[in-house]
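# missing the sequence, but the structure's below:
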């Protein structure tokens, strides 16, 4: 053994023994809950960080891959693979929310862990409990949104997503649909008991917002009794906006019938830019003619609130624009994101009634009467007629709010675009439930790193 090799070998042993003697030290690149969360103010900051992580990704995905929008020729600046159904597991336009929602979930679990470790004064117990309720509700909400996006189907036995109840480094397998639904229901029940009825900040999760989450979850479970119960709780507490109030919801001039919204304040949070690029005046995605034609354009107050017609934009420019998030003159396109509204609750209740009691006409007609001038109530021929009418109304009422693609998937229906809505999509007119893209892919990186997960069918 040469002199240099011998010294190198001895030095290596010293380093090894030194390292082994320090394995009980806490890592220096993380902050444990005891240090990060020391008081109620820290907890509130962490909770605010969870809300801040949520965005309008679901609005964009539902519009772009469904039949809500069409691709105008003027859009030569954005990635249109998602609209053409060319996405794969490597396509960030459909896989990015997988990571962003799990970041929100991880933040939630870290704050919950911190909350468990702090001691609060008697005067702060109610606030502590409310924070816990908000966190549990947010954890349920995020997992359910992931399930809507990445679940292989909305039925028992179908591949869902991992339900993470703690911030740990692991290789979680995909929980089945019914497991995710059950865990989310448990978190929502616990949350509801912790949030006081007097708490009414619509930019945060309130008790009535938990009821709205429960109603939506029950709808996807096909638990018609719970869907009716929870939707009714919301309807009785939060009336529909009047015809005069409704258009102002989308400019944030009022928040009538808004149950929960995400407050948007900065230029990088402009939901209007999803459809219309303000700086360059380019329509990225225009309302589909299928959607436009579904409205009574004269009497339905939703038409002008959702869709703008401007035939002065010039040749080869779309005359139709999404008008649902116009913002203000000082901040065009900047508007709060409406997560739950009473209008959705009427439709949840109507669908659940149509599927169970058969008595959906009253709720459906009540919603239409609030939206359509001089509306005459309709008598429906039977269950199928009622359910088809509910889905048509969801198409109109909830346009550009993050539901259309999921609604079609709930009924195992194809995405069917009109020929005039597909002139720039290279023939992407019909997406069948048997095609891979009918379910969004789990990100390729997740598949390659997590040895216990699997991809959705056909990818």
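Cool, got the structure. No experiment lies behind these values; they were computed from the predicted model shown.
# from here on, just use CA atoms for contacts and neighbour counts.
Noted.
# quick one: contacts for residue 271?
Contact partners of residue 271, counting by Cα atoms under 8 Å, 6 or more residues apart in numbering, are 56, 325, 333, 334, 335, 337.
# just checking, the fifth one touches residue 250?
Same thing as residue 335. Yes: between residue 335 and residue 250 there is a contact under Cα atoms under 8 Å: 7.0 Å.
# follow-up on the earlier one: any chance of TSV for the contacts of residue 271, columns neighbour count, secondary structure and distance to residue 351?
Shown next, in TSV, are those (neighbours: other Cα atoms under 10 Å; DSSP: H, G, I helix; E, B strand; the rest coil; distance: Cα to Cα, whole Å):
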residue	neighbour count	secondary structure	distance to residue 351
56	20	coil	26
325	27	coil	27
333	25	coil	33
334	26	coil	33
335	27	coil	29
337	24	strand	25
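# and of the residues you listed, the nearest to residue 406?
Using Cα to Cα, residue 56 comes nearest to residue 406 of these, at 15.2 Å.
# show the contacting residues for the closest one.
Applying Cα under 8 Å, 6+ apart to residue 56 gives the contacts 271, 337.
# residue 334 too?
Residue 334 neighbours (Cα under 8 Å, 6+ apart): 264, 265, 266, 267, 269, 270, 271, 272, 325, 326, 327, 328.
# among the residues you listed, who's most crowded?
Within the contacts of residue 334, most neighbours by other Cα atoms under 10 Å means residue 325, with 27 neighbours.
# will you turn the contacts of residue 271 into TSV that also has distance to residue 443?
What follows is those, written out as TSV (distance: Cα to Cα, whole Å):
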residue	distance to residue 443
56	19
325	30
333	30
334	30
335	30
337	26
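# and which of these is nearest residue 438?
The nearest member of the contacts of residue 271 to residue 438, counting by Cα to Cα, is residue 56 at 20.5 Å.
# picking that back up, what do residue 335 and residue 250 both touch?
Shared contacts of residue 335 and residue 250 (Cα under 8 Å, 6+ apart): 325, 326, 327.
# got the contacts of residue 334 as a markdown table, with distance to residue 95 and secondary structure columns?
Listed next are the contacts of residue 334 as a markdown table, based on distance: Cα to Cα, whole Å; DSSP: H, G, I helix; E, B strand; the rest coil:
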| residue | distance to residue 95 | secondary structure |
| --- | --- | --- |
| 264 | 23 | coil |
| 265 | 26 | coil |
| 266 | 24 | coil |
| 267 | 24 | helix |
| 269 | 19 | helix |
| 270 | 21 | coil |
| 271 | 19 | helix |
| 272 | 21 | helix |
| 325 | 24 | coil |
| 326 | 27 | coil |
| 327 | 28 | strand |
| 328 | 31 | coil |
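# okay, pairing it with this:
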């Protein structure tokens, strides 16, 4: 098994990156993984495996993944906000223009990470001096990460099981599903997988997360854990329409000691903490040199502020701001609170009783669009600019997942009770509803809770709903080809078995 021990010479070389990912692209290596294996190293020691695992985690920080696109670009595609034209970014996505969607770098970076995870899993038997506990942790973390990357890919490039447009006629299937690492250039060149079925991809995600649940404990929310695997599985099950599973996994996650469900001012303070106490799994930016920078970070995308201490300090671009719908949710209008009016610190917003309104304020006049109402969920909370830790899964989501799944199972009393419990956490009064109005209220709470966290586009997609906006004026029906992005053309050109999504 010598080839397993020396995989890193291939994995970390740019040439194999280009080969495995069906075509090279500079964006695939936007984030150089910290603590990744040296090109001359080998997967033969515990330290080497830890470094390899860290590399898979590190790729989540890419701008094309959780560094920006899975949150900001996804919400720009949806009906959450509008662009300011300060830098020109996200305008095409917000207008839902053809080809303005998830980019090739997302596909490539994700498949590179999957290949790394596959090679780690393949090579564990050859690691010398490792305990069984270490082997379990490595396998569990690699499978959790592989499941997360596959879930992100399939929810973007394919229809979601609960809403497939004309299955078997228009549906192009899932995504290529590869569970063995490519350790030679010949193997990578000759591997030309077709798109697996959507169900097959979800089955693989289920399998990986079940293994992760069994193998893992917890060593901090920046790492995979058994509870985080249950939390992610609850979301996957919701997308799959596996309502019973969604209830069960949400319950396991809520009963775990990983993360906390916050309310009131503690909820707001959680967004100001380096590590959000609600996080069950988050992407960690630990060092200033990991900062994405002023152009494409989440902070820069959402606000022109550098911090809340002095609103006059020039920060990011503030490219994507809440639209009238989101402003209406929280009663947000600009409010002068002092003089002179030219001082940005003398401006704030009106707010209603919803505690989430505290996560919005006015920006500054530094950029061309002038002072706007902005979201401040990501605002230098790690102690340095443009590198906020990103909560991938928050514990509060489990309440909404379980409420929706119970409604769809016909457990109406339980669904309404959980919805009202959640509304109480956010300072809202209980509602008395029946029938479909309960589901609509649950989905509305998801909209409000996860605004600027990238979930709205996929909630619309999994429910087969149109994307309707007034600013900009957009109406994208569910049967419109723009719901799916194009698979990178280089991948299609280099693989005769890979079908392109329709319309491209």
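Arrived safely. These numbers were taken from a predicted model, which means no experiment stands behind them.
# mind telling me what element the nearest residue to residue 380 of structure 1 once chain neighbours are set aside is part of?
Of all residues not flanking residue 380 of structure 1 in the chain, residue 386 sits nearest, at 6.0 Å (Cα to Cα, 6 or more residues apart in numbering). Take DSSP states H and E as the rule and residue 386 of structure 1 turns out to sit in helix 383-397.
# all strands in the stretch 351-459 of structure 1, in order from the N-terminus.
For the stretch 351-459 of structure 1, strands defined by DSSP state E, counting those that start in this stretch occupy the ranges 415-416, 430-431.
# residue in structure 2 paired with residue 136 of structure 1?
Per TM-score structural alignment, the equivalent position to residue 136 of structure 1 in structure 2 is residue 143.
# now the residue nearest to residue 146 of structure 2 when sequence neighbours are not counted, what's its secondary structure?
Spatial nearest neighbour of residue 146 of structure 2, chain neighbours left out: residue 114 (5.5 Å); criterion: Cα to Cα, 6+ apart. Per DSSP: H, G, I helix; E, B strand; the rest coil, the secondary structure class of residue 114 of structure 2 is helix.
# so who does residue 114 of structure 2 touch?
By Cα under 8 Å, 6+ apart, the contact list for residue 114 of structure 2 reads 56, 145, 146, 149, 150.
# now for the helix or strand hosting the third one, which elements pack on it?
Assigned by DSSP H and E, residue 146 of structure 2 belongs to helix 132-157. With contacts defined as 3 or more Cα pairs under 8 Å, 6 or more residues apart in numbering; DSSP states H and E, the secondary structure elements packing on helix 132-157 of structure 2 are helix 46-58, helix 104-123, helix 198-215, helix 226-240.
# out of those helices, flag the one nearest residue 19 of structure 2.
Nearest to residue 19 of structure 2 among those is helix 104-123 (10.1 Å), distances taken as Cα to Cα.
# single out the most deeply packed of the helices and strands packed on helix 132-157 of structure 2.
Of those, the one with the most neighbours on average (mean count of other Cα atoms under 10 Å) is helix 226-240, at a mean of 26.
# could you point out the helix or strand that follows that one?
Next helix or strand after helix 226-240 of structure 2 toward the C-terminus (DSSP H and E): helix 243-255.
# in structure 1, which residues correspond to that following helix?
Against structure 1, helix 243-255 of structure 2 falls on residues 224-236 (TM-score structural alignment).
# the matching stretch vs structure 2 - mean distance after superposition?
Taken over the aligned residues, the distance from stretch 224-236 of structure 1 to structure 2 averages 0.7 Å (mean Cα distance after the TM-score superposition for structure 1).
# quick one: distance of that stretch to the chain centre.
Offset of stretch 224-236 of structure 1 from its chain centre (Cα atoms, centre = their mean, to the nearest Å): 20 Å.
# and for stretch 200-220 of structure 1?
Distance, centroid of stretch 200-220 of structure 1 to centroid of chain: 13 Å (Cα atoms, centre = their mean).
# which residue is nearest the middle of structure 2?
Geometric centre of structure 2, nearest residue: residue 70, 4.4 Å, by Cα atoms, centre = their mean.
# and the angle for the helix holding residue 146 of structure 2 with helix 198-215?
What separates the directions of helix 132-157 of structure 2 and helix 198-215 is an angle of 150 degrees, with axes from the mean of the first three to the mean of the last three Cα atoms, to 10 degrees.
# in stretch 220-234 of structure 1, what's buried?
Neighbour-count burial for stretch 220-234 of structure 1, with 16 or more other Cα atoms under 10 Å as criterion, is recorded at 220-222, 224-232, 234.
# so who does residue 115 of structure 2 touch?
By Cα under 8 Å, 6+ apart, residue 115 of structure 2 lies in contact with 20, 179, 180, 181, 182.
# mind filtering these down to those shared with structure 1?
Contacts from those that recur in structure 1, judged by both residues aligned by TM-score structural alignment, their matches' Cα atoms under 8 Å, are 180, 181.
# would you point out the most distant pair within the contacts of residue 115 of structure 2?
That would be 20 and 179, which, of these, are the farthest apart (Cα to Cα) at 12.9 Å.
# any idea which of the contacts of residue 271 of structure 1 is the one closest to residue 209 of structure 1?
If you rank the contacts of residue 271 of structure 1 by distance to residue 209 of structure 1 using Cα to Cα, residue 337 comes first, at 14.4 Å.
# alignment lookup: that closest one to structure 2.
So, by TM-score structural alignment, residue 337 of structure 1 is matched to residue 390.
# contacting residues around that match?
By Cα under 8 Å, 6+ apart, the contact set of residue 390 of structure 2 is 66, 67, 282, 283, 284.
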